[in-house]
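Engineer: here you go, sequence then predicted model.
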Amino acid sequence: MLLAMINRSKYSGKGSRVALVRAMRALRGKVHFMLQEGRLAVPPGLDALPAMLDRFIVPVPYDEAGHSGKSWHPKVCIARYRPADPGLIKQGEPPYHWRLWLGSRNFTKDDSWDLALFLSSAVKGGSTVPGVREVTSRLAHKAAQSAAWAPLLDELDGVTWDVPRGVEIKGIKLHLQPDDSRRLPALPASPKSVLAVAPFLDVTSLKKLAESTGNADRSLVSIRPSLEDVARTTSKTLETFTNLYELAPVDEDALDIEDADSPGHDQDPEARGLHAKFLWARYEKTDVLYLGSPNLTARGWERNAEIHAHLEIKRGSPAATALAEGFEAFRQRCHRVEPGSLSKGPKPKTSEDVLEDMRKQLAATLALKQKFRADKAVLVVTHTPVVLKHGARMKIGRMSDARIPWPQAASEVILPVVEIEKESELLHIELTLQGNSLHWLQSAPFEGGLPDARDDALATSYLGLSGLLDLFADELELHGLPEVDREPWDHLPSEKDRQRGKSRMLGFSVESVLAAWRRAGKAGPEVIQRATKVLDLAAAYDGASTADRAAVRQLKSLLKSWSAVQSALGGSQA
């Protein structure tokens, strides 16, 4: 997502090491990802993931454990941005655009069935959408960014949105705390048909839905384990639905980082799991659609942090026709379920279930803190001793290091001394029980925070001298240089890779820099300032090897010429 925000993401979702560093440097302080603590999955290739990821993560430590547990579960993104080419903005048009997305999709590459509402700000005309300001304000407050977003909220008040003809968005709501007003939406009386879709269900919510929709033709789409959970409680609830359907379940922590041409992306739609959550009711003159993140459970509609949108669509409009055709095509992909085929036997609790319960409790209660000792080792402390039951064991470590055991009943461990670029406020947790294991990244802020020098050292170590020079050339262009997108961000280059790379060094001249400065227009001084900072990092690089001889020669040439560039642009502060 960071790569996409600077227009450098490839079709596969990947990008280069240079582009990722540029994205992280450009977007720090501007982009925040709010995630349920304990739900940041550990991907393959973690060693290649820059530790600077911690600058963008805002963990929410809701306690997911137990029957009264709750989760941070909204799936929403709101963005204010400048078009990639400011020259395309016509006179009188706003310099910034807005986009709003909400639905059921996680921040992963999982391609399960999902449903989302996507809105772009209108240049002219457009419709108001009730609730946008309140949702944005509450998200900013939860991310501790209220001061930064305060002036933007006033701007947001004047924004209208491109909404399809025939569609009225009655409102969007972000629920953060349990209160008496939170409940499953009450649909208007006497619908002709209702399609309810959610991977997780409970009896109470299904009863409320059936009671409020009278004699409507009701269809329910879920996953078999959830349907069987309801059947174990009472089969009569499922009998109130005319049709039952199932799709495959989805791992909520699924993190697919395969290339776009991998077999997983070519699978039949029927093989994809179910992750969508929506209610669609049809009436004589209008259709009503509720979509968002809540499942058909009391937990989803009454306790979790969730977001949803309420839409009304005029029957006969192109939007109503498209939705009806799309939902019918989706339903035909599902598999019909006969209530009698559902298992009603007791569901045994497995060691995997026990391990998952322990993960939820640990993630919410660890409250890790880090502190540098005098010898530069790091003390990791939790406010209560870690006591694990059933013979479970926990290990902890940095993102790029081996994990060490956390002793039973201990409240602290010491991580060994490493280079500053390897330090992070995200630590790798491994929890094991009876041969099963779970891995995740847990927040662990440093006392006083990590210095900016960590980020500079990380860029230097991650890119090497040749990569820094590529980044220098990339920073000179507003939209970057395709020529520097050589190595994927999750590829650790070998010495042989670096030897091959030296023959592809980018050319440089004072004239080329001046031309880039002119192309940047008003952003020219900012471009030169960013490039200068990168060149300073390259000048301080002390890890050059024989593979870097060409890069060293180019760096020396750059340093000799750079003063001439700054002089031509009116001084070093140009």
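Structural biologist: Yep, it's here.

Engineer: C-alpha from now on. contacts and neighbour counts both.
Structural biologist: OK.

Engineer: could you find the closest non-adjacent residue to Lys14?
Structural biologist: Pro488 (6.7 Å; CA to CA, 6 or more residues apart in numbering).

Engineer: quick one: contacts for that neighbour?
Structural biologist: With contact taken as CA atoms under 8 Å, 6 or more residues apart in numbering, Pro488 is in contact with Lys14, Gly15, Ser16, Arg17.

Engineer: let's bring in a second model and compare:
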Amino acid sequence: MKDTSRHWPAISFLECLRPGPDESVDLALLASYSADLGTMGATLLALARKATDSGRGSPSDFAEAVERLRGKVRLVIQRGRLATMRKTPRIASVLDQFVREVSFDEAVQSWHPKVALVRLRNSHGTTSWRLWLGSRNLTECANRDLGLLLVSGDKRGDRIPGVDDLARDLASRASLKGARPATLASAIAKVTWVAPPGVSVERIHWSGGSGRQTIPIPTESTTEIIVVSPFVDVTFLALQAKKGARNVSRTLLTTMSEIERVGPEMGMFDELLALDAPNYPAAFQRGEPNIESFEDASSPPNDEEEADLGSGLHAKLLFMRTGRERRLWMGSANATMRAWTGRNAEVVAELLIKESVENGLKALLGAARVTTAPELIHAPDDSEQEAKALEKARAQVAARWGATLHQEGERTLLTHHVVGHPQGPHPDAPDILLEVGSLHGELLTWPREQVVVDLGSMEAADRSEFVRLQVRRGDRRLSWLQRAPADPPFGEDRDRTAFVRFLGSRGFFLWLGGLLADDGREGEGDWAADGTNGELAPAPNVGADIELPTLEEMLTAWARDPARFGDIDRRISRYLPAILEQVRHEEPLAAETLRSFEDLWRKIRHGLSVATTEGKHQ
């Protein structure tokens, strides 16, 4: 049996985000290289304290999470790195409002930070902060990732240089009305942070892609160097493995695919270790393997950007021991010049650590297998070359993207308008086809030199700024999602229409019952379970299927928290008329029950309003 006592403590990313029992999210800015809609939904559920231990939630939980967090949460990702799902729930269309994309050309640089900055507020109005940074993307794949969670402390902790730079740039990219970059940076600069035991945070290094970062280099006094990264390049490794003190120990932990790619030059390290290479979801059709993204055709392959990784090594860190000092850099940066010089957008925490934390690093190394540098560099086969060509095409389409959506009657039109690429975002290779479609529609061939594509008609509930893209050569295809802003925006009316169809009358009352009880009960079903239409079928007779809220339950909810009762009233005002309209012809008995409830609720809110006003004098 393995001794796990030395390993770093494990906590899920979603648990790091979940507010405490008396807290709610006031603002959440997240960044990731890649993401998928399922994990985005799980993240919203966690931020709303609606996620189960497994990260799932019911349709009513998902609806409440979106309602609570609208205008408060934003995820910033690299354009072209939003993964498709095998079965996309129709309700996922509403997730577009939480996403913004960075248009970096991946032939040159990538948006690569993994970070979450969350402001919480308790029932007394007191605010607190959480900052998570690490190596994990917002995808469903499980990897060996590493993260650091910092929490604000009233009179404890220390101010950390660099956090304000992170907050400023992240807020600028997020473009949320409630998060002005300068104001947020100023507030964050004053926060004192509490680090985990055995860790002292020297600085947060934020690179927004300007290329002005200094690479840590061992000195002649350095006696131990450890590099852990799933992607590497020779130039960066040579800087870390250069000759210093006579007794210096140099260790590299990476994947066998990188070791084979780099070849004999891996021999510059005294100890070469390998863990499993990351696995990838089916971004390629017909089960073809995915690869890392294109970097630069004029340089040796150095595919450090790890689209949607599966099981395998994904942690990134650099450790140096100099005398009694143990210094650790950890975060999003792979062991490449592109990551560490600041050409990419990256976030890295520079830490001084104690022996207990170092023991966790040594435990990670102990889980790897010892290997040796190969005598030859791996030569990519035809299948790998073909996959790389499609990845290059994806990067070109993403970099040249400038499309918007607008409605002409029932038709949805996609219009491309970019000065540098006026004929469309198509890849350079003439034999690679570009296809496009709405989130739930059919893929259509996008002819070159055509700037307007008719995506067809779609129900209002299905409208989304997410569009599907695919590049294809022969029977090889690579698919992903991208955002095309709607003009005018779809707004809350789209959300209401989508949730009315999604929940039905029965789902709506399950939602309402949970809000009134406020007891943390789990709803029925899984919001992402139905890949066809994602909706709960309304019960034939809502009154016979579930119990409607009683007068006692309504009054108890008001007495417990009048402000929250007002939130419930707003939900009812927004959704009940639309629910009634939906069931009026389809479920006469349900419609009658709903009208009775509507009449009762109207009387209660009127009576409570009078009682509240007069109660001040009683």
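Structural biologist: Good, I have the coordinates. Predicted model only: the values in this text are computed from it and were never measured.

Engineer: report the spatially nearest residue to the residue most central in space within the second structure, omitting neighbours in sequence.
Structural biologist: By CA atoms, centre = their mean, the second structure has its centre lying nearest to Leu138, at 3.6 Å. Distances taken as CA to CA, 6+ apart place Ala35 nearest to Leu138 of the second structure, at 4.4 Å, with adjacent residues excluded.

Engineer: residue contacts, that neighbour?
Structural biologist: Neighbour list for Ala35 of the second structure: Ile77, Arg81, Leu82, Ala83, Asn137, Leu138, Thr139, Asp308 [criterion: CA under 8 Å, 6+ apart].

Engineer: can you put the contacts of Pro488 of the first structure in TSV and add distance to Leu27 of the first structure, secondary structure and neighbour count?
Structural biologist: Below are the contacts of Pro488 of the first structure laid out as TSV (distance: CA to CA, whole Å; DSSP: H, G, I helix; E, B strand; the rest coil; neighbours: other CA atoms under 10 Å):
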residue	distance to Leu27 of the first structure	secondary structure	neighbour count
Lys14	17	coil	21
Gly15	16	coil	21
Ser16	16	strand	21
Arg17	15	helix	26
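
Engineer: closest to Tyr245 of the first structure out of those?
Structural biologist: The closest of the contacts of Pro488 of the first structure to Tyr245 of the first structure turns out to be Lys14 (CA to CA; 35.4 Å).

Engineer: and the equivalent of that closest one over in the second structure, how far from Glu410 of the second structure?
Structural biologist: Matched to the second structure by TM-score structural alignment, Lys14 of the first structure sits across from Arg56. For Arg56 of the second structure, the distance to Glu410 of the second structure equals 34 Å [CA to CA, to the nearest Å].

Engineer: hang on, the earlier thing: please indicate which of the contacts of Ala35 of the second structure are buried?
Structural biologist: Taking 16 or more other CA atoms under 10 Å as the criterion, what is buried in these is Ile77, Arg81, Leu82, Ala83, Asn137, Leu138, Thr139, Asp308.

Engineer: what residues in the second structure pair up with the longest helix anywhere in the first structure?
Structural biologist: Longest helix in the first structure by number of residues, with DSSP state H as the criterion: helix 452-475. Counting by TM-score structural alignment, helix 452-475 of the first structure lines up with residues 492-515 of the second structure.

Engineer: mind listing what's buried along the matching stretch?
Structural biologist: 494-515.

Engineer: mean shift between that stretch and the first structure?
Structural biologist: Here the mean offset of stretch 492-515 of the second structure against the first structure after fitting is 1.9 Å, by mean CA distance after the TM-score superposition for the first structure.
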